[in-house]
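Participant: structure of the sequence below:
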Amino acid sequence: MTVTDDFLDALDDLDVSHDRTTLADLPATLADAVTDPAVGVPLHVDASLPGSVATTFTPSELQDAATGVTPARLGIAEYGSVVIRSSAGGDEPLSLYPERHVAVLDAADVVATGRDAVDWLASEVAAGRGSHVLATGASATADMGGLVEGVHGPNEVHVVLVEADTE
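Facilitator: All right, here's what the predicted structure looks like:
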């Protein structure tokens, strides 16, 4: 098994839906993954968001969005976590406020362990990019007793893993 397979297995354990796709098929995969109205920020892979995803939006449009689409900067196979960079573009609020978060992750950016992720984060901090959110599945809390999902973040997370084209 590869680190990518381990990551997808961890997502399955968390009941996080996911797609494996190539860069060429990413637009169609995203179109299927998005529930309108949707807002998003530019991806760090060389692909555009579907036309139905607004990249310029007001706070009210963010509040009304059913889906937020963001790039994930790192995937951690050990936990099934994705790392979202906080940026002026709004990556963090887009990953937290809409009911559905679609995270787009380059398969080359999946690491095996939390230790690997800490090493990566150290290099990000050293480069002046120190603000990130680590997300593992849908929002949940058990602070008040039984497990409640969707309290302080999305009810649903969907990861789109972009693999290298093989042709």
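
Participant: make it CA atoms for all contacts and neighbour counts henceforth
Facilitator: Noted.

Participant: so where do the helices sit in the chain?
Facilitator: Taking DSSP state H, the helices of the chain run over residues 3-13, 26-33, 59-64, 91-96, 114-126.

Participant: out of those, deepest packed?
Facilitator: Ranked by mean neighbour count, the helices of the chain are led by helix 91-96 with a mean of 22 (mean count of other Cα atoms under 10 Å).

Participant: tell me which strands and helices it is in contact with?
Facilitator: Applying 3 or more Cα pairs under 8 Å, 6 or more residues apart in numbering; DSSP states H and E, one finds that helix 91-96 contacts strand 38-40, strand 67-72, strand 81-85, strand 100-106.

Participant: E163: which of those strands is closest?
Facilitator: Closest to E163 of the helices and strands packed on helix 91-96 is strand 100-106 (Cα to Cα; 6.4 Å).

Participant: okay, the angle between that closest one and strand 81-85?
Facilitator: Calculated by axes from the mean of the first three to the mean of the last three Cα atoms, to 10 degrees, strand 100-106 forms an angle of 90 degrees with strand 81-85.

Participant: and for comparison, fold this next one:
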Amino acid sequence: MSTHTTSVFESSLSELHIDCTRTDSSEFVDILHDVIEEPAVGTPFEGYDVSLENTRVELNPTPRQLRNAAVGVTPIERAIAEYGSLVIESNTAGNEPVSLYPPTHVGVVRESDIIPDVESATTYLSNRFTAGKSTVFATGVSSTGDMGALVEGVHGPKTVHVILLTDQ
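Facilitator: The predicted structure follows:
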């Protein structure tokens, strides 16, 4: 990952009107609390230097907590710089529903996990698919134009915020 790739990612997010906050692990909890609204739900951050433990985010939410959540917070295993896409892994912790159901999604991306383009993701995706796992590419807020005029927030979050971890 290069500083150019990170710059392209941040620029792509800006074009999508997605806020991105850079931080290191020491400031993560403060930044998280600045960008979330309660009630917030989230999934564990396996292999990250940060955690949602001891935050105002409810881990492993029940269906009721998920329905009532204003914000969902998830780790993002890869991000596609060219499009500003977040690659959301399907897992037993519930990354997909936590990222797609609440009106706001906060995706936490390690700078080292930003890749330049979709082609760069093929080996990563191939390994996931071979293991029988799925992945969602989320680019911007939910929107559809299937029925005519473009409508946002129909089948996913109306707002997305990225927290970019710079020391991972």
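
Participant: any idea what the TM-score is?
Facilitator: Superposed pair, TM-score by TM-score structural alignment, normalised by the length of the first structure: 0.93. Supporting alignment: 164 aligned residues with a Cα RMSD of 1.4 Å.

Participant: about what we covered before: closest to E156 of the first structure out of the helices of the first structure?
Facilitator: That would be, of those and by Cα to Cα, helix 91-96, which comes in at 10.3 Å.

Participant: the aligned partner of E27 of the second structure in the first structure: neighbouring residues, count only.
Facilitator: In the first structure, E27 of the second structure lines up with D25, judged by TM-score structural alignment. Counted with other Cα atoms under 10 Å, the neighbours of D25 of the first structure add up to 13.

Participant: count of neighbours near T22 of the first structure?
Facilitator: 18.

Participant: now for the helices and strands packed on helix 91-96 of the first structure, which one comes closest to G114 of the first structure?
Facilitator: Using Cα to Cα, these put strand 81-85 closest to G114 of the first structure, at 9.3 Å.

Participant: so the closest one matches what in the second structure?
Facilitator: Strand 81-85 of the first structure corresponds to residues 85-89 of the second structure when matched by TM-score structural alignment.

Participant: returning to what we had before: mind checking which of the helices of the first structure is nearest A47 of the first structure?
Facilitator: Nearest of the helices of the first structure to A47 of the first structure, taken as Cα to Cα: helix 26-33 at 7.3 Å.

Participant: how close does the closest one sit to the second structure?
Facilitator: Its matched residues in the second structure lie on average 1.0 Å from helix 26-33 of the first structure after superposition (mean Cα distance after the TM-score superposition for the first structure).

Participant: now the aligned partner of E152 of the second structure in the first structure: closest residue in space, sequence neighbours ignored.
Facilitator: Correspondence of E152 of the second structure to the first structure, assessed by TM-score structural alignment: E149. Leaving aside its chain neighbours, E149 of the first structure sits nearest to A140 (4.0 Å; criterion: Cα to Cα, 6 or more residues apart in numbering).

Participant: how many neighbours does the match of E152 of the second structure have?
Facilitator: E149 of the first structure: 16 neighbours (other Cα under 10 Å).

Participant: still on that earlier bit, can you put the helices and strands packed on helix 91-96 of the first structure in CSV and add mean neighbour count and distance to T58 of the first structure?
Facilitator: Shown next, in CSV, are these (neighbours: other Cα atoms under 10 Å; distance: least, Cα to Cα, whole Å):
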stretch, mean neighbour count, distance to T58 of the first structure
strand 38-40, 27, 10
strand 67-72, 28, 13
strand 81-85, 23, 20
strand 100-106, 26, 18
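
Participant: which ones are touching the closest residue to L165 of the second structure other than its chain neighbours?
Facilitator: Leaving out its chain neighbours, the residue that sits closest to L165 of the second structure by Cα to Cα, 6+ apart is R110, at 4.7 Å. Under the criterion of Cα atoms under 8 Å, 6 or more residues apart in numbering, the neighbours of R110 of the second structure are I76, E77, L164, L165, T166, D167, Q168.

Participant: no further queries at this time; thank you.
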